[in-house]
Structure formats: structure tokens, C-alpha cells
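> Sequence below, structure please.
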Amino acid sequence: MSFVPEPALASPRIAQVAAAVEAGDRSALDALWQEVEASGAPLMEQVEEDDSRTLVTFLWRDPGATENVLVVLYSAPSDGDLSKYTMDTVTGTDLWYKSYFLPSNLRTTYLLSVNDSLEPYDSYADVLARLPGYRPDPLNPRDFPIFGNEQNKYIVSVLELPAAPGQPWNVARRGVAKGKTQLTTMDSTILGTQHHVGVHVPPGYDPDGDDYDVFLLFDGWAYYNFANVTTVLDNLLHTGRIPPYVLVMHSNLDQQVRARELPCHPPFHDFLRDELMPWLRENYNVTKDPQRTVVGGSCFGGLAAAYVAHRSPDLFGNVISQSGSFWWPGRNSELEDEWLTRQYERSPRLPIRFALEIGSLEGPIGEFDPMTTHRNMHDVLQERGYPVDYSEYAGGHDLICWRGSLVDRLLSFHTDRRPAVTR
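Take a look at the predicted model:
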């Protein structure tokens, strides 16, 4: 799904300002900026009888020398002509705007590109190369870091429409016992790289009692810092929705190493099998049962989860993939397109359960088509007889979405558990 901006002045509020300014009255403009300062942008207006769509108007206040402002919703526009995505102006004012009708249940992120070159993107690499020139919306106080560290975060602006699904499990609750998290680093002999590993044990963890279920999560640093995943597990355990898990949060050293090691990389699988999992079992009271072991991640992490389970179903019996990169390897590779999907298609059915999801906005980006390739993987798994929980949520390739939907994917493995009665 992609969204095209409204070509005409669709916002009643902006139309009111434009009419007042044309009549020589600038008080409506002043009132708008005062409202934005108090409540933030973008504007959201219900202008149709059908409340499934909301008119969203993005704003820019021109400090001077603005030539254009490009709204980058989820990903860069891919149809070549970028001019139709740039903001319009109210003549004689500092007000720039662009309106979209968007699903009222949408949660996503966006950026602005001020004085953009408007050169069409010719590849996904081109999109990534231009990202550092984009900026969060200075009129929107709701922002979100998607990667980086405390000193150097990459910040995007958050857009949450009125009917966006709640994310109550990510918020710490009074009276819920908290588990304990220990962070460490691990040097891999197999890979020759260093790995950050965080292990979260549930409240009341007993090293000598019954063994614990395992959840291995790639890009763990991001899920830990920006998705409150340990709080999620504590809350779900408190209500009886899941068994007690030992959560293993794995993170690569940097983005370059991540891009090499996560996408179907045999030595990374060997690192998990021969170094990380033995270390975990030596230091924590965890199960060896693959049916009680979950491996998951997003983007390359979702691809990696499906890959390592295919290689070692005796270790990993449950896979969570959030917007997995099943298009891999892409251009300039000797491997065939959608390589991992083809492996599942040609292999005997393995004892693995899947929980897959992708955002409705994840259309083609340059040479990649995440939605089509994700559906192809889903269809192959179903044809081969795998149990698959599948969802297409309203949003993009966004941790702001994954942080909430991760709950649904994990719960799909525990449909037999009834919520506990809490007071």
C-alpha cells in the first residue's frame, strides 16, 4: 500500500487560514501557529463520514530560504516524480503544508527533507545514502530513536492516528515483579567479531529448579532500549499469558557487521550453535527442547531467525519474523532471488512454527519488494504444511510498530494459556 498526497487544498483548517490571509486578516495564521506550538503537528481532521480514514496535514514553518519540503512517509517515494510529494504554500505566509488521507488505525514514522534535490531514487542504496540529510519534524514533539546509541541516535518523527492499536504491554505496571537483566560481551572465535548479549531472567528465577523457555532475539539492543521488551515479558508473565522465559538479546557490533552476519550467513549460524547456545546452557537453567525455544527478529533479524531454524530445527522450533528481509540477496549476487524461501520450498517439512508479520506500507523500495516477497514466503510455508500465524499491520518498516506487535506474535505460540486474574 502506498499513499498519494491530496493535490488540492483538502484541509478545512488550512483553507480557513488561506481565506483569512487573502482577505487581509492574519489572525487565523497566528492562531494556527499557537495551536501547533501547544499541541504539535501534524494536523488531524475528520472530514468524511467514513471514520476509517483521517485527513493528516503535515506542516512546515519557513524560517526563510525554503525552496521545497519533501514528506518522507515510512520510505522514500519510488515512482520517480518526487515533486508531487512536496509541500504547498499559503501565498504570502510562512506556512507550508501537505495533506494525506490515511487509515485511522495507522502508526508509523516519517521524516522531512528540506530543499531536497528531488532527484529520483535509482536504488535502495540511494535511499539509504540520502537518509542522513533528512530530519525529524521540528513541529512534532513525538519522536522515536530507531538505532544508534545514547550519544548518537537516529531520530524519526512518530505519527499515531486515533485508532492505532494500543501498546499497553510496553509500559511498566505497578505491582508487577521485574526480572533481572545482565549485559555482557562475547568474542566469537568462529566469526572473529564481538557480540553484545543481554540476558533477562524472569522474577523468581531459580537456577536449580525447572528449566526455562528461551527467547533469542536479534537486534536486542534496539528492542531493549526502544521497545521495552523486558517490561513486555514481565507484564505477560504476570498475567499468565506466557511461561517464564529467559530472554537472550543479541546485538552485532555495528550496522556493517550486522549486514554481513545476519542475512543467511553460515558462520553466524555456527556461532549460535557452537558458541552462544552452549554458553547460555552452561550459565543459565534453560531448556534444550526446541519446541520451547523461540528465535526472532526484525528485518535482517527476521530473515536470520528463519534461516537458523531451517539449519538447526533441533535448536529452534519457533520463529518470529517482523518484516523479515525475504527479498534477500537482491542485486549483484550469485544466489537466486528469495533464496531462503526457495530452501523451505525444496526441503522436507521441519518441526518449526512461524509467526510472521509485515507492514501494509512496505511496498517496493528501489529494487526490493518486501511485501510481495514476504507473502511468497508465507505461501510457501503454508503449502509445505507449516503452522503459520500471519499478520499485515497498518504501518511501515518501523520498530514503533514492532514493539507492540511482538506481543501478538509471541502469544501465537501460547494460545492454550488463559490470562491470570490479577488485582
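> contacts and neighbour counts: CA atoms only from here.
Fine.
> Could you work out the end-to-end span of stretch 102-111 for me?
Stretch 102-111 has an end-to-end distance of 16 Å (Cα to Cα, to the nearest Å).
> Now do the helix or strand where residue 247 lies: which elements does it pack against?
Using DSSP states H and E, the element containing residue 247 is strand 245-251. Contacts defined by 3 or more Cα pairs under 8 Å, 6 or more residues apart in numbering; DSSP states H and E place strand 245-251 against strand 194-201, strand 213-218, helix 220-226.
> Helices along the chain, start to end?
12-22, 27-39, 124-130, 220-226, 229-238, 255-261, 266-271, 277-283, 300-311, 339-346, 370-383, 399-411 (DSSP state H).
> Alongside the first, I'd like the structure of this one:
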Amino acid sequence: MTMHTERARYAAAPPRVETRGNGAATPRVHGFLATRVSPEGIAALPAALASGNLDYPLVDRCPAPGDGGPEMVHATFLFIDEQAEQPAQAVILSANALVDHENLAASEFEQASERLWSITLLVPADWVASYRITVHRGDGPAPWHQAADRRAIRLAADAGGPDPLNPQVSTTMNGAAVSVFRGPKAAATPHLAPAVPAAGHRGPSLGGWGAADARTQGRHPRLSHHLLQDENCGRERSVWIYQPPGSDSGAQQEPTPLVVVHDGATWVKHLSFAESLDNAINAKALEPVHVMFVDSTSIPLRSTELPHAAGTTRSLAQQFLPWARNGFNVRADPASTLVTGSSFGGLAAILAVLRYPELFGRAVAQSPSLWYTDLSTQLKSLAPHVELEIQAGYFETRIAESCAQTLDALHGSNSAQRIQYQQVSGGHDWAWWAPELLSALARSFPATGR
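From the prediction side, this is the model:
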């Protein structure tokens, strides 16, 4: 089965997702560093890394497959132990979607020398993943071995921090800093702005976030914060409006498409997506667009309101979309109105084009939680003008399988011709959601004359 990024319209049968047991199998290669580097070379690695003369993480390309399969690489991650007085007893790599709670040894580093620990994974050459490194010192088993259930194990394995050796830092939903690995064949991200982790955040990168606030005002000159009463859900909701370059000076005269983005606080506060939009528009990769970032506020509210059409989707259709169209210079036709989100937000994006096709004519559903509800019957009746793109990570097993099952059920239907599916070499991960959303917007609304 093909693991590299693909995009296809499903007139033909969709690809199958291989079952990998209880979660994604961690592709660890034992003893790899010792087979490639001499003891003297291993001893010299810390100095080579400190000098900046060595690309990191270490990547060794595998021979090109002869069967048409994906190109693979060996990715080696290192940890240099600087605390001689209390040396590390165990080190674990918390790579997105690859910590198997039933086989933790597959994510643990090996001690290559007195100060140096290493782990090597065999991954697709276009793998994109966020990760953290957690170190256990002192007596007794590591916390991730003491935890009793899957979530507690994942939290314990993720409690450390970004890789000190890797300058590529991003963030997750709650603003926690993470390191990012991008394989040599991963798509370039020239317009993506650097993420801004939450200052002083402690603890795991997994989980949600607290109530949104207006402190993002002033960070971007054309990003405005609005605190509105959500009449449908019966609570206040933060909404941010991004206006494209030229709108503040009067240069932008023609109405633009409108993009609606779920989980707005993360995109605005931590992912610097307004700057990314500026970059893509100024580079003529994306036509000027307005973007409405709609906050989901908290994990409990998000889980209640996003997966059901009567929740946030109804609020968008009945209140927030009319509000944006009345107050900003945007087009009011469905072909110019795109809704997007990830996870439950991806499911909500699909619900929007199913329930309100007269309002939303395009959707980009990233890692949609189709395991939560079967939408295959409704998707067979997808309105003929609606365009839907579904993206899923190969390593997010449950979601990838549910997406494949849904597409399989649509095989041969008229709506299948208007549904694109992109399988990404990654997990349930903001590390690829952000760049792939920017690319999807450029495909939906390409700049004229580029």
C-alpha cells in the first residue's frame, strides 16, 4: 500500500489502509547507529552537532524500492545527557501517533555511549511529525512504565519537551512547544510562518486549551477579534476575522472568497496562520481571501458542539456566516465559501456542506472523525456543486481506516467524482495540518495570473 502523499478523485476504488493492530506500529530499528558509525565517530557526534556541521535529525536514505512502493529513510534522533551527577536512566521519543502503549520499548532510546542516546525509525521519506523527548532520572521504572492506561502512558511519555538539538519548533492545540521532523521528500512549505508556542507552558503537548481571549489583538494588523453571543449554542464565542493585504488601505476593491476555520484560537494564537496567509497571497500562490476563525473554547464544549450539525455548524449557518457576509467585503456564493477543520472540526466541515450546501460549496476536512458517525449515505447525495477534500494521516490508524471505509462505500456514486482524498505520511498532527491547509486553500482559490 502506498504511504507517500497522494491526491486522487475516487472514480476508482480507494486504497486500503493496512491494519496495524492496537495503534500504529513504531518502526524502530535496533542498533542502527552502531552499524553505521564507528565508536570514535559516535564519541565525536556531540561536538559535530554543537558545531552545526551536521544536519539533524540524521537521515539515511534507503535504496529505491523496486516494487513501486514508497521511498523510505532511516531517521535517527539523539539525546545528549548533560547531567553527569544524575544520569538518565531511560529516554523515550514521543513522536505523534507512534507511541504504542503495549510496546513502549519500541519508542525508547538506546544508550550509544556514556552521554549519548539514540533511536532510529524506518519511515517514509515524506514523513512529517511533531515529537518530544522525555527523560527519566533516578531510581525505579520510568513514569510511562508505571501508568496504567493508554492515555496516562501517552501523557507520561510526552511530558518532556522539544528536542534540544532540533531548531525546528512548532506547537500543538494547547500551545505546547514541539519539535518537527520533515523528511527529505516532504512537500516544501515556503509560505508557512513560524509557530508561536505559549510562553511558560509546562506539561504534555497533548490535550486541549482554556478559554480564548483577545490578547491576539495587535499581533497582526488585519486580524480583528470579536466576542459574539452564539444564539444557537447559548454562550459567548470568540471569532477572529483576517482581512487580506490591501484591505486596510483601500487597495482591495473586489469581494474575496471567505474561508471558515474551526478551532480558531489555535490557528490565531499559536500557528501564526494570518502571517502564513499574507505570505501566500503576497507570493501570488493564493488569491486574496478573508478568513473567519471560529473558536471552540474547550475540549468538553468542542466535543459536544462540533460533531453534530445542530451545534457549531448550525451557528455558522444561521448567525456567523451572515454576520461575516454583512460586515466584510466577501463573496456571498457557495463556490466562494470554504469551511475547514481538523479531527472533530474536520467532521464539522463535512457536516456543513452536507446540511447547508446553499451556503458552503467547498470543504477541506483534515483527519475528520468519521469513526464517530457514518456519513457515507449522506455523502452519496452530496450536492452536485459541492467540492470536498478529505485529508488523513497514514499513522492515525482509526481515522485513516474510517476515511477509507467511507470512500469505499461511495465507490461508483456520482458524488465520488467530487471528493478528493489525500493520504499524508503523518499522524493526528498540527505539523502537517497547517502546511496542508495552506496548500489546499491555494488549490481552491489560486491567484489569477500566477
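> tm score of chain vs chain?
For this chain pair, the superposition-based TM-score is 0.79 by TM-score structural alignment, normalised by the length of structure 1; 384 aligned residues with a Cα RMSD of 3.2 Å.
> returning to that earlier point: how far apart are the strand holding residue 247 of structure 1 and its match in structure 2?
Following the fit onto structure 2, the mean deviation recorded for strand 245-251 of structure 1 is 1.3 Å by mean Cα distance after the TM-score superposition for structure 1.
> For residue 323 of structure 1, the count of nearby residues, please.
Look at residue 323 of structure 1: counted by other Cα atoms under 10 Å, it has 26 neighbours.
> Surely it is in contact with residue 305?
No - using Cα atoms under 8 Å, residue 323 of structure 1 makes no contact with residue 305, being 11.7 Å away.
> What's the separation between the aligned residue in structure 2 for residue 254 of structure 1 and residue 238 of structure 2?
Per TM-score structural alignment, the equivalent position to residue 254 of structure 1 in structure 2 is residue 298. Residue 298 of structure 2 sits 12 Å away from residue 238 of structure 2, going by Cα to Cα.
> can you check residue 148 of structure 2 too?
In terms of Cα to Cα, residue 148 of structure 2 sits 37 Å off from residue 238 of structure 2.
> if we can go back for a sec, which one's more surrounded, residue 298 and residue 238 of structure 2?
Comparing residue 298 of structure 2 with residue 238 by other Cα under 10 Å, the one with more neighbours is residue 238, at 21 against 16.
> What lines up with that one in structure 1?
Looks like residue 238 of structure 2 aligns to residue 196 there (TM-score structural alignment).
> for its match, what are its contacts?
Neighbouring residues of residue 196 of structure 1 by Cα atoms under 8 Å, 6 or more residues apart in numbering: 183, 184, 185, 186, 250, 251, 252, 253.
> Compare those and tell me which has the most neighbours.
residue 250 (26 neighbours).
> My guess is that one contacts residue 223. True?
No - at 9.9 Å, residue 250 of structure 1 does not count as touching residue 223 under the criterion of Cα under 8 Å.
> Structure 1: which residue goes with residue 352 of structure 2?
Residue 352 of structure 2 maps onto residue 308 in structure 1, by TM-score structural alignment.
> Quick one: the strands in the stretch 1-150 of structure 2, in order.
Listed in chain order, the strands of the stretch 1-150 of structure 2 (DSSP state E, counting those that start in this stretch) span residues 6-9, 58-61, 72-80, 88-95, 110-111, 116-124, 128-137.
> that older thread, nearest to residue 319 of structure 1, of the helices and strands packed on strand 245-251 of structure 1?
In terms of Cα to Cα, the element of those nearest to residue 319 of structure 1 is strand 213-218, at 9.7 Å.
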